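Colleague: One predicted model, sequence on top.
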Amino acid sequence: MVRKGAFLVGLFFAGWLLWSFLVGAYSYVVEPPAKTVEHEFHLAPKHVSFSFDRPLGRYDNQQLQRGFQVFKEVCSACHSLKFVAFRDLAGIGYNEAEIKAIAKNWAIKTPSVDPATGEASTRDGIPADYFPSPFANNVAAAAANNNAIPPDLSLMTKARHHGSAYVYSLLTGFQEQPAELLKHFPDAKTPEGLHFNPYFANLNLAMAPPLSADGQVTYGDGTKPTIDQMSQDVAAFLTWTAEPKLENRRRAGVATILFLLIATGLAYMAYQNIWADKKKAA
């Protein structure tokens, strides 16, 4: 009796799922969903090649240092790197003296208040400090950025699909709205204060083009600082901030695969040796 009851319950739910599927499929065919401007004009990230893309690829420290320079001189005016400490920059080739000099140029807020001005006191940064936010709080950040709070960039490339290519595409994707978009979606005109970018999810974002001209940053290694080059460099740097142990993880993966291959070979030879006499006897 219990089995029959269980069978009938299962049959009921299976029939209900089938009915729901058929009704949904019929509705989709008869009344297909309306096309949206995001569906029509949102673009997948551009194809861009980085040294760390390959299965055994490695970071290019020279590129990461250029990317850090772009972040420091351009992006840090609005964005933070709250999960990255100054001493972590040793991972991209900076020595101890250079890290101390970099940290010293950042003002770190302290809990104390200046009695003369009533403002929070600051001190020079040290290697153990984390990169500070450029704003005191979210209210201040929103007030300075058209009511949009700039996101922290520490893990941005892991938070977005094709993260490195996404950052590169976003930085190089600012443009005027296509005439075709306004023709088919006249109500989708980019609001005042926002900027059209087909690589952003809803096509409009509050951030103005941060890299607006070639030569905006002067590279010490002689690399020509075009918008495309600066975008690639800072995208690579933000990939490193999100995955600083990428190379170690890949090396560990290679070592594990080699170990498993050797262990598999030894196990097979042991099997052959142990069971050889048994097979002959059989």
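Modeller: In hand now; what should we look at? Treat the numbers as computed from the prediction; the structure is a model and nothing was measured. Residues are numbered from 1 along each chain as shown.
Colleague: Please count neighbours and contacts with C-alpha atoms only from this point.
Modeller: Fine.
Colleague: which non-adjacent residue is nearest residue 224?
Modeller: residue 215 (7.5 Å; Cα to Cα, 6 or more residues apart in numbering).
Colleague: from the chain's centre, how far out does the helix ranked longest in the chain sit?
Modeller: Here the longest helix in the chain is taken by residue count, with DSSP state H as the criterion, and it is helix 246-281. Averaging C-alpha coordinates over helix 246-281 and over its chain gives two centres that are 37 Å apart (Cα atoms, centre = their mean, to the nearest Å).
Colleague: Then stretch 75-94?
Modeller: Relative to the chain's own centre, stretch 75-94 is displaced by 15 Å; criterion: Cα atoms, centre = their mean.
Colleague: Buried by neighbour count: which residues of it qualify?
Modeller: Within stretch 75-94, the residues that count as buried by 16 or more other Cα atoms under 10 Å are 75-76, 78-81, 84-89, 92, 94.
Colleague: picking up where we left off before, these two touch, right, the residue nearest to residue 224 and residue 228?
Modeller: No: in this structure, residue 215 sits apart from residue 228 without contact. The criterion is Cα atoms under 8 Å, and the distance is 11.0 Å.
Colleague: this is the comparison structure:
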Amino acid sequence: MVRLFGPLVGLFFAVALLWSFGVGVVQNMRDPEPATAVKEFHLAPREPEPGFSFNGPFGRFDKAQLQRGFQVYKEVCSNCHSLHFVAFRDLAALGYSEAEVKAIAKDWATKAKTFDPKTGETGERDNTPADHFPMVYYAGTGSPPDLSLITKARHEGPEYVYSLLTGYQDQPAELLKKFPDAKTPDGLFYNPYFANLNIAMPAPLADDQVTYGDGTKATKEQMSADVAAFLAWTAEPKMEKRKQTGWAVLAFLLAATVLAYLAKRNVWAKVH
């Protein structure tokens, strides 16, 4: 009896699953997913003009741009966002001297935390080049997102950062007309490059907010591109070395392939 009903039970469940799948497919064909404000008005990240120097297989970081980007981070972004996976001594790769790195670490607004295990007391001290950038913490709200790896955590990371920083605007009248319930809530700001169009962070940059030492005009677009490039470096400081290694490996593989082919021709030359 069990042998008779076993296959029938299995057949019943298989038919039920096929029926459910078929009903779902037909329903989706008849009733397409309704349009949403996010789907219609969300924009893909874009590159600044003339583009990032580090993109492409031969791309390299522009150290002058990285220093400008660090300045933007230091004077604007560091008030809210940490770079906890980056050490002060890493800034030497941007062209800063040992004395400059020491001065940057010592003068950093957020100090390093200390703890005395004997007394249980905590304190502060000046940062040293060996220290990582200290965490930014706000009582009651915790730590805002760390930016060390932000360009790796977001699709088209540098382009995303640049687009987000330059993308703040008023909600389009067309959006409000088509989706009246999609009005940006109080306390949030409309940005078509953010995932749900509304972001809690107000626009952080404005023209001439910093003064570049190299004389570059500090427009919002320029500062956004510079800090995006800097954050691309913090996420992958060895990028240039990786590309150089990659080309060397490709050259080796090409040479090895040619040698293997010639060896094969030589070994099998007399075989007919």
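Modeller: Structure received. A quick note: this is a predicted structure, and the numbers were derived from the prediction, not measured.
Colleague: ok, residue 215 and residue 228 of the first structure, which is more surrounded?
Modeller: The neighbour count for residue 215 of the first structure versus residue 228, taken as other Cα atoms under 10 Å, is higher for residue 228 (16 against 13).
Colleague: quick revisit: so the aligned partner of the residue nearest to residue 224 of the first structure in the second structure versus residue 52 of the second structure, what's the distance?
Modeller: Counting by TM-score structural alignment, residue 215 of the first structure corresponds to residue 208 in the second structure. Separation of residue 208 of the second structure from residue 52 of the second structure (Cα to Cα, to the nearest Å) stands at 21 Å.
Colleague: which one in the second structure is aligned with residue 268 of the first structure?
Modeller: In the second structure, the residue paired with residue 268 of the first structure is residue 261, using TM-score structural alignment.
Colleague: what separates that match from residue 269 of the second structure, distance-wise?
Modeller: Spatial separation of residue 261 of the second structure from residue 269 of the second structure under the definition Cα to Cα is 12 Å.
Colleague: go on, residue 173 of the second structure?
Modeller: As defined by Cα to Cα, residue 173 of the second structure lies at a distance of 76 Å from residue 269 of the second structure.
Colleague: now do residue 222 of the second structure
Modeller: Where residue 269 of the second structure is concerned, residue 222 of the second structure sits at a distance of 63 Å (Cα to Cα).
Colleague: Of those two, which one has the most company?
Modeller: Here residue 222 of the second structure and residue 269 are set side by side on neighbour count (other Cα under 10 Å), and the busier one is residue 222, at 20 against 9.
Colleague: ok, and what's touching the helix or strand where the more buried one lies?
Modeller: Counting by DSSP states H and E, the element that carries residue 222 of the second structure is helix 220-235. Applying Cα atoms under 8 Å, 6 or more residues apart in numbering, the contact partners of helix 220-235 of the second structure are 48, 52, 61, 65-70, 72-73, 86, 147-152, 157-159, 161-162, 165-166, 205-208, 239.
Colleague: from these, which ones fall inside helices?
Modeller: Cross-referencing those with the helices (criterion: DSSP H) gives 65-70, 72-73, 150-152, 157-159, 161-162, 165-166, 239 as the overlap.
Colleague: So residue 226 of the first structure sits against residue 218, correct?
Modeller: No: taking contacts as Cα under 8 Å, residue 226 of the first structure lies outside contact range of residue 218: 10.0 Å.
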